[in-house]
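# A structural model of the following input is requested.
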Amino acid sequence: MDRISCSALLVWLLGAGGITNAQPLPGPAAPASSYAPVRIEEPFDQTQRRLTQAKPAVMQAHREYLAERYDLTDRPAADVTMSGGKPVQQGVRVRLRPGVTWESLAALSPGEIRAQDLWPAGFRPLPHPNHPEGGMLFPPAVIAELQRQEQRDLARFDLDFDLPDHFLPEFPAPIFLTTRADLGDVSRGQVVTLENYFGLFNGLLNPKQLEGLRLLLTPFPQQQFNATDDRRSVRPSRGVACFDCHTNGHTNAATHLAGDARPQAFRHRVDTPSLRGVNIQQIFGSQRALKSVEDFTEFEQRGAYFDGDPVIATKKGVNVLDRGSQVQAMAEMQALFDFPPAPKLDVLGRLDPQKAAPAELRGQELFFGKAQCVACHAPPYYTDNTMHDLRTGRFFAPVMVRGAMLTTDGPIKTFPLRGIKDSPPYLHDGRLLTLADTVEFFNLILGTRLTADEKTDLEAFLRTL
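The predicted structure is shown next:
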């Protein structure tokens, strides 16, 4: 049979002939890759329709998972607010296994906790709402305000932000400047954007700082928000700005996945850190240990905006900043954001006995003593400007949950504790919703075996910072 006859027979067999469900022979499995696909095979309208239809089920599954980890009810403390007046949530929200108490858990060794699988789910890494997908997610208040002021839409058609508003920093947050401490909050109760920054800060900042602020407020292309067909916004997007996450030089708890690790399951969720107190810090990024705020600023726009993938960044529109002028101006502006006032602290960062309550003074004694907090968080700003590995893997075996490999965390930056009540949720990925959760977490991590009363006193001290 000649070649033409063979071809005709094959066409008949695979088409109108007897092999009606023929499939191509399987090829070799695709190798793991560090790179995101550059060429998108599916038309954008199909991607949008598919992911929009899947969104309700994805978010419902994630909400159910969060409810398994936490008590998410709104229970504000009666006697403490953030610097702008938003109530602070009280109480431990991490759920324990039935029959387990915090006291019984603290009596066990890390090995016993791991062997009995008792480490609370809420103390394990917090997955992204859709970890295989990842990407920047903004709280509803942020999306609404930028839509109102700039007609710029940061909503995603495939995912919504996951944590309830009462566990987030106040919005808008007050702005305190190191150069004008006499003025107090200079935000005038507004969210600072390109629409209003000049009117708010002309006369308070020098020209270089004003230019730095303008750049911090300017949107540039990002992985999920760009003008290509590989985006998660309905319309082509101008992108995101630094202050879309760091609203008013603070944080709004917008979340993302760190671009440092591969494969996707091992990437860590990132809770946006505050820019308050940048001037006294020596390393930047929760786990990256970048050595200057200039490095951090440039890295964010060149790398973190695009999941650490410079190939995809070229496609989507990377913003290459000039180091000597633009980056430096942005860094100088960031260094002006100060911690909020702490009227009970003296110039050395300790409580003034004439102003502090007895519980707060007892908490300070615990902080510098039995609780061992000062080993990492030294006054006056309550940081040692280094990194520590908490070795959380002592307490639980790695497990895959919702597409995320929940495993040990590795080294984490020591964030300053000044103004800590203004910056929930806590830890680098936001897994600890309240200060009470944070006290319980470190009581187990450090093995300090605090009593219930001591935990309450320690939290009272943290609120004064």
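# C-alpha only now, for contacts and for neighbours.
Noted.
# Okay, helices next: where are they in the stretch 201-350 of the chain?
207-216, 242-245, 293-302, 310-316, 328-334 (DSSP state H, counting those that start in this stretch).
# Now distance to residue 287 and mean neighbour count too, for those, in CSV please.
Output for those, formatted as CSV (distance: least, Cα to Cα, whole Å; neighbours: other Cα atoms under 10 Å):
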stretch, distance to residue 287, mean neighbour count
helix 207-216, 22, 20
helix 242-245, 18, 23
helix 293-302, 12, 20
helix 310-316, 20, 18
helix 328-334, 19, 23
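# Turn those into TSV, columns for distance to residue 149.
Listed next are these as TSV, based on distance: least, Cα to Cα, whole Å:
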stretch	distance to residue 149
helix 207-216	15
helix 242-245	12
helix 293-302	23
helix 310-316	25
helix 328-334	22
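# Residue 370: which element?
When elements are assigned from DSSP states H and E, residue 370 belongs to no helix and no strand.
# okay, now it: neighbour count?
Summarising burial for residue 370: neighbours were counted as other Cα atoms under 10 Å, giving 13.
# Look up how far residue 448 lies from it.
7 Å (Cα to Cα, to the nearest Å).
# what does residue 102 give?
Shown here: residue 102 relative to residue 448, a distance of 12 Å by Cα to Cα.
# Ok, residue 440 next?
Distance from residue 440 to residue 448, counting by Cα to Cα: 10 Å.
# In terms of secondary structure, what does the longest strand along the chain contact?
For the chain, the strand with the greatest residue count under DSSP state E is strand 76-81. Secondary-structure packing of strand 76-81 (3 or more Cα pairs under 8 Å, 6 or more residues apart in numbering; DSSP states H and E): strand 87-89.
# Second input sequence below; structure requested for side-by-side comparison:
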Amino acid sequence: MNFKKKSIISCIVGLSLIMGATSVAANQNLDPKKVFQPLGEMPIPADNPQTPEKIELGKLLYFDTRLSGDGTLSCASCHEPTKGWSDARRTFLGFKGHRGARNSPTIINSGYYSLQFWDGRMKTLEQQALGPIQDPGEMNQKLDVLVDSLKAVPAYVERFNTVFGENSINPENIGKAIASFERTIVITDTAFDRYLKGDDKALNDVEKRGMQLFAGKASCISCHNGSSLTDNNFHNIGIKDEDKGRAGFTGNPEDLGKIKTAALRGITHTAPYMHAGSLRTIEDVVEFKNKGGDGHPNTSPLVRPLNLSDKEKGELVAFLKSLGGTLPIVEKPELP
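The predicted structure is shown next:
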């Protein structure tokens, strides 16, 4: 199915969810098991099965500054474990202090995504892993130089041989190893997830009312739906800035300012929010959504003033915070 067709289908689904949201809002007996889906198992590509040895190799590469052109940056430089696997900056800081235009997206649960990056320009984690390495503004490393650098380290040669076979240090396998490690960075047991599994006390009454608002009056579920609470699609939510969004990749003016819908598990650990880090807190996000955006000319019809009361905004914030879960922490390994 091509992207245009998928977008049309998603829009129809979104509009139907909004129309259904009114009835959900009116229905105080929301059955979350009929509205929300469990996260399920991490999807693993057939050509890149998980193994402990591959995951360990990927972890070494993830933290290794050899992956950058001047030996100062690693994947962890912008995606730090203790900072929500992001960097707590509005926008990323790259090669030689280059200030990027976008926020470093968290890698938490990124293995569930069908497209990677804010504009969706890459389909897989394997492709995504190699993108920042080569980008002049991010890590600025040539892949052939990186391959030669790793081949000069006996411990890496041994590990690649064990995982992929003889003479296997190449860009494809570097991407596969890093992606395998990133698929282990997950948040799956939030208070919300425990509630869906039958623990009625996992959410308090305020959070439950926020969940009803999320699925009803606030219509968050029109985009944050499915098992990962993202439609894996792209919307212009009304942020008025110069970012072309999806259009910068597709060249389609209809995609101007459209950004991939963020998944929500781990949200309490990943501030600031939005593609340019323009909103500092979850409360700021709810306030932005409540007013219907900043007036971007290509704002999605799904975005509109919500007219939430202060009490309702507080309830919605409480529900979103129930999606935080426990931050997975990985210590930097001893590098070869």
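# Just tell me which of the helices of the stretch 201-350 of structure 1 ends up closest to residue 9 of structure 1.
Minimum separation from residue 9 of structure 1 across these (Cα to Cα) falls at helix 310-316, 44.1 Å.
# just so I have it, where are all the strands in structure 2?
Counting by DSSP E, the strands of structure 2 are 234-235, 259-260.
# Ok, which of those strands comes nearest residue 89 of structure 2?
Proximity to residue 89 of structure 2, assessed across these by Cα to Cα, is greatest for strand 259-260 (18.6 Å).
# what stretch of structure 1 does that closest one fall on?
When strand 259-260 of structure 2 is aligned against structure 1 using TM-score structural alignment, it corresponds to residues 412-413.
# That stretch vs structure 2 - mean distance after superposition?
After superposition onto structure 2, the mean distance of stretch 412-413 of structure 1 to its aligned counterpart is 1.1 Å, using mean Cα distance after the TM-score superposition for structure 1.
# got the contact list for that stretch?
Outside stretch 412-413 of structure 1, the residues that touch it by Cα atoms under 8 Å, 6 or more residues apart in numbering are 283-287, 289, 385-390, 428.
# rerun at 7 Å
For stretch 412-413 of structure 1, contacts defined as Cα atoms under 7 Å, 6 or more residues apart in numbering pick out 286-287, 386-389.
# who has more neighbours, residue 440 and residue 448 of structure 1?
For residue 440 of structure 1 versus residue 448, neighbours defined as other Cα under 10 Å are more numerous around residue 440 (21 against 13).
# Name the nearest residue to the counterpart of that one in structure 2, sequence neighbours excluded.
Pairing criterion TM-score structural alignment: the partner of residue 440 of structure 1 within structure 2 is identified as residue 287. Setting aside the residues directly before and after it, residue 287 of structure 2 is nearest to residue 313 in space (Cα to Cα, 6 or more residues apart in numbering), at 7.6 Å.
# What lines up with that neighbour in structure 1?
Structural alignment places residue 313 of structure 2 opposite residue 455 in structure 1 (criterion: TM-score structural alignment).
# Quick one: neighbours of its match, just the number.
The burial count assigned to residue 455 of structure 1 is 18, neighbours taken as other Cα under 10 Å.
# and the gap between it and residue 381 of structure 1?
To residue 381 of structure 1, residue 455 of structure 1 is 21 Å away according to Cα to Cα.
# next one: residue 49 of structure 1
When distance is defined by Cα to Cα, residue 49 of structure 1 is 49 Å away from residue 381 of structure 1.
# what does residue 330 of structure 1 give?
In this structure, residue 330 of structure 1 lies at 23 Å from residue 381 of structure 1, with Cα to Cα as the measure.
# what does residue 389 of structure 1 give?
Distance, residue 389 of structure 1 to residue 381 of structure 1, by Cα to Cα: 21 Å.
# Neighbour count for the two, which is higher?
Neighbour totals were compared for residue 389 of structure 1 and residue 381, and residue 381 leads with 20 against 11 (other Cα under 10 Å).
# Map that one onto structure 2.
With TM-score structural alignment as the criterion, residue 381 of structure 1 pairs with residue 228.
# Now do the helix or strand containing residue 6 of structure 1: which range of structure 2 does it align onto?
Taking DSSP H and E as the criterion, residue 6 of structure 1 maps to helix 3-14. In the comparison with structure 2, helix 3-14 of structure 1 aligns to no range at all (TM-score structural alignment).
# Report the spatially nearest residue to the alignment partner in structure 2 of residue 295 of structure 1, omitting neighbours in sequence.
When the structures are aligned by TM-score structural alignment, the residue of structure 2 matched to residue 295 of structure 1 is residue 127. The shortest distance from residue 127 of structure 2 to any residue that is not its chain neighbour, by Cα to Cα, 6+ apart, is 6.6 Å, and that residue is residue 175.
# Return the residues in contact with that neighbour.
Remark: with contacts taken as Cα under 7 Å, 6+ apart, residue 175 of structure 2 is in contact with 126-127, 129-130.
# Can you match the residues you listed up with structure 1 and say which hold?
When these are mapped onto structure 1 through the alignment and contacts are counted by both residues aligned by TM-score structural alignment, their matches' Cα atoms under 7 Å, the preserved ones are 126, 129-130.
# now the residues you listed as TSV including distance to residue 61 of structure 2?
What follows is these, written out as TSV (distance: Cα to Cα, whole Å):
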residue	distance to residue 61 of structure 2
126	13
129	10
130	11
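# follow-up on the earlier one: just to check, the match of residue 381 of structure 1 is in contact with residue 262?
No: taking Cα atoms under 7 Å as the contact criterion, residue 228 of structure 2 and residue 262 are not neighbours in contact, 9.1 Å apart.
# What is the neighbour count of residue 384 of structure 1?
Summarising burial for residue 384 of structure 1: neighbours were counted as other Cα under 10 Å, giving 18.
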